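*Asks:* Need coordinates for the following:
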Amino acid sequence: MSMLKIYESLLVNIRSAKSGTENEEEIIDTEETSPGVCHSINMNEEVRNAILAYGFFAVIWSFGGVLHPDSKQRFSEYLKNLCDQDPTSSKPRGLQIPRSVQLPKFENVYDIVYVKKKFFSWCLWKDVVTPTKIEDIIKLNMKNNENDVHLMLNDIIVSTPGTAMQMYFLETLLLQDKPLLFVGPTGTGKTAITNSFLRHLPQEKYVVCQINFSVQASANQTQDIFLTKLERRKQRVYGAPLGKQAFVFVDDLNMPAKEKYGAQPPIELLRQWIDHGYWFDRCNKY
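*Replies:* Okay, here's the model as predicted:
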């Protein structure tokens, strides 16, 4: 399921890339065929390659994303050998992978991403890092806090391959209504990077509900905090304000205290919402 969600979100890039080339000048031109035909053939080949490459990427970050670090290295070598044209390497019969889609031999598969600059290709995460511009951060801070134009040090996120990776998954999955979970050691910037991404979202389109779990967090408190950010649409239906989309950011997910048998009610409430899309009304018993 995780692989299909990632793959579905990535395919949106292909549709946007195809629509973006409708008004571009033709790149390939020969005397034998018209420019339009050549461009169409070239574009179709790029689309086929992207579909295959995104499949690899979805496998890497679904099946491979939950592996132990030692197993990740072996998994990386296995996938690269699978793409290798060496006939002695074991791989399914008839598997043909275009050279332009093959995983780079000398890079770890977790260090690369398939993106389109001028053409689709595998790139290192460090190649997609965007420079940090203090001026843009100040403008955003002034827009969100009209009465306070002071810039705090924790408002500045210095772009690194790690931040580029997290921002990529936030943009790819969250904006396609796919929930995601970031897991990692304390102090690696998960909360700061996510908050930075959410602050940059247009306020006229999105509303953000942030919850910080603690040991004392309960399921009832969690549900009440959610509902304060939503509007009552019908008798039993709550939703984001009209014309907006609601995002929920839960920090310190592992903090709620466990019950006698190991359950954590706030997390079970989140699981019910993600799996089933609704909660029961505690007052009216429906």
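
*Asks:* Every contact and neighbour count from this point should use C-alpha atoms.
*Replies:* OK.

*Asks:* after the helix or strand that contains residue 211 comes which helix or strand?
*Replies:* Assigned by DSSP states H and E, residue 211 belongs to strand 206-212. Using DSSP H and E, the helix or strand that follows strand 206-212 in sequence is helix 219-228.

*Asks:* Can you check what angle separates that next one from strand 206-212?
*Replies:* Interaxial angle, helix 219-228 versus strand 206-212 (axes from the mean of the first three to the mean of the last three Cα atoms, to 10 degrees): 160 degrees.

*Asks:* list the helices and strands the next helix or strand after helix 219-228 packs on?
*Replies:* Under the assignment DSSP H and E, the closest C-terminal helix or strand after helix 219-228 is strand 231-232. With contacts taken as 3 or more Cα pairs under 8 Å, 6 or more residues apart in numbering; DSSP states H and E, strand 231-232 sits against strand 238-239.

*Asks:* What helices and strands are in contact with the strand it packs on?
*Replies:* Strand 238-239 packs on strand 231-232, going by 3+ Cα pairs under 8 Å, 6+ apart.

*Asks:* Give the buried residues for the helix or strand that residue 135 is a member of.
*Replies:* Assessed by DSSP H and E, residue 135 sits inside helix 134-144. Under the neighbour-count criterion of 16 or more other Cα atoms under 10 Å, helix 134-144 has 137, 138, 141 buried.

*Asks:* One more, please, to line up against the first structure:
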Amino acid sequence: MPKPYDVTLKSLIESHPLDWLRWIGLPIGTVDIIDADLSAIIAEADKLLRVNTEQPYIAHIEMQASYKPDMADRFMRYNMLAGIRTELPVDTTVFLLCPVADGTVMRQPVMKRFMGGEPYLQFHFRVVRLWQEPVEAFLEGGLGMLPLAPLCAVSKQELPEVVRRMEKRIETESEDAGTAWLATYLLMGLRYEQAMIQRLLRGVSKMRESVTYQAILEEGEAIGEARGEARGERNLLLLLGRKRLGEPNAKTLEVLQSIMQPEILERLAIRLLEVETWNELLTAL
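*Replies:* Presented below is the predicted three-dimensional model:
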């Protein structure tokens, strides 16, 4: 099931698509988010971008934090469906966020054979293993990639300096520091202990000022209590929802406050990038 960091990563790609295209090394042009035109696919695929170059194409970007033997076949299916629906070539890049996401199917192209004969279908895709990537490329690259820096080839001893350099850039260059730090916090949870993350990020001024972040930390001290988990999920939903859909009205807030099941609130957060209004989001209840 998708996790909250999926929503923040999709938001980063949507807000800074050129940063991702440049890092991957794809041709640059104006970008259209085509999720609405591919609703049958976007329910599962992470992000599909139409890039309007001299020869337009689709950039298909996937994020993985766990391994499944069938996931390469799944990426091939998304690639082919996007190509059929748009009649454009599709380039697929898979970002592996942590080593446990790596495995046999990530190390070779997909090949389909009939009864052991010659391949009748081959699917090649690009794989980025973040823990092997030099951190400098992310610290000095686009802001849309910056929250991934702590997951790169960096030791725990180097991490405080990485966070310090991130803070300097986010404070001076980012128009949405809160979202950048929230994405950083959620992604760091894939690799580091909560105590270390909290110690590092409590020193960041924008994090100290963030009511949402402080609420998430407080709830982290009460893991196992359904009410505490729900409050943390609700705070995350409201932070991301305000950025995407605007300020919720009193009725919407009342409905959200009445939901005490963390899994329902998480499901709503995952749907944020698929809807245009708070009312549309709540129809999923």
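
*Asks:* Got a TM-score for the pair?
*Replies:* In this superposition the chains share a TM-score of 0.34, using TM-score structural alignment, normalised by the length of the second structure; 164 aligned residues with a Cα RMSD of 6.2 Å.

*Asks:* and of the buried residues of helix 134-144 of the first structure, the nearest to residue 164 of the first structure?
*Replies:* residue 137 (16.6 Å; Cα to Cα).

*Asks:* ok so, going back, what comes up buried for the strand holding residue 211 of the first structure?
*Replies:* Buried residues in strand 206-212 of the first structure (16+ other Cα under 10 Å): 207, 208, 211.

*Asks:* Also stretch 226-235 of the second structure?
*Replies:* Buried, per 16+ other Cα under 10 Å, within stretch 226-235 of the second structure: 227, 228, 229, 230, 231, 232, 233, 234, 235.

*Asks:* Run through the strands of the stretch 51-200 of the second structure in chain order.
*Replies:* 57-64, 90-96, 110-113, 119-123, 126-129 (DSSP state E, counting those that start in this stretch).

*Asks:* And the first one, what does it pack against?
*Replies:* Spelled out, that is strand 57-64 of the second structure. Using 3+ Cα pairs under 8 Å, 6+ apart: strand 57-64 of the second structure touches strand 47-52, helix 71-86, strand 90-96.

*Asks:* Tell me, how many residues neighbour residue 119 of the second structure?
*Replies:* Residue 119 of the second structure is flanked by 12 other residues according to other Cα atoms under 10 Å.

*Asks:* residues in contact with the residue lying closest to it once chain neighbours are set aside?
*Replies:* Ranked by Cα to Cα, 6 or more residues apart in numbering and with sequence neighbours excluded, the top spatial neighbour of residue 119 of the second structure is residue 113, at 4.4 Å. Taking Cα atoms under 8 Å, 6 or more residues apart in numbering, we find residue 113 of the second structure in contact with 119, 120, 121.

*Asks:* Do I have it right that the first one meets residue 112?
*Replies:* To tie it back to what came earlier, the one meant is residue 119 of the second structure. Yes - taking Cα atoms under 8 Å as the contact criterion, residue 119 of the second structure and residue 112 are neighbours in contact, 5.5 Å apart.

*Asks:* Next, the distance between the ends of stretch 121-140 of the first structure.
*Replies:* 32 Å (Cα to Cα, to the nearest Å).

*Asks:* Then stretch 23-30 of the second structure?
*Replies:* Stretch 23-30 of the second structure: ends 16 Å apart by Cα to Cα.

*Asks:* Cool, thanks, signing off.
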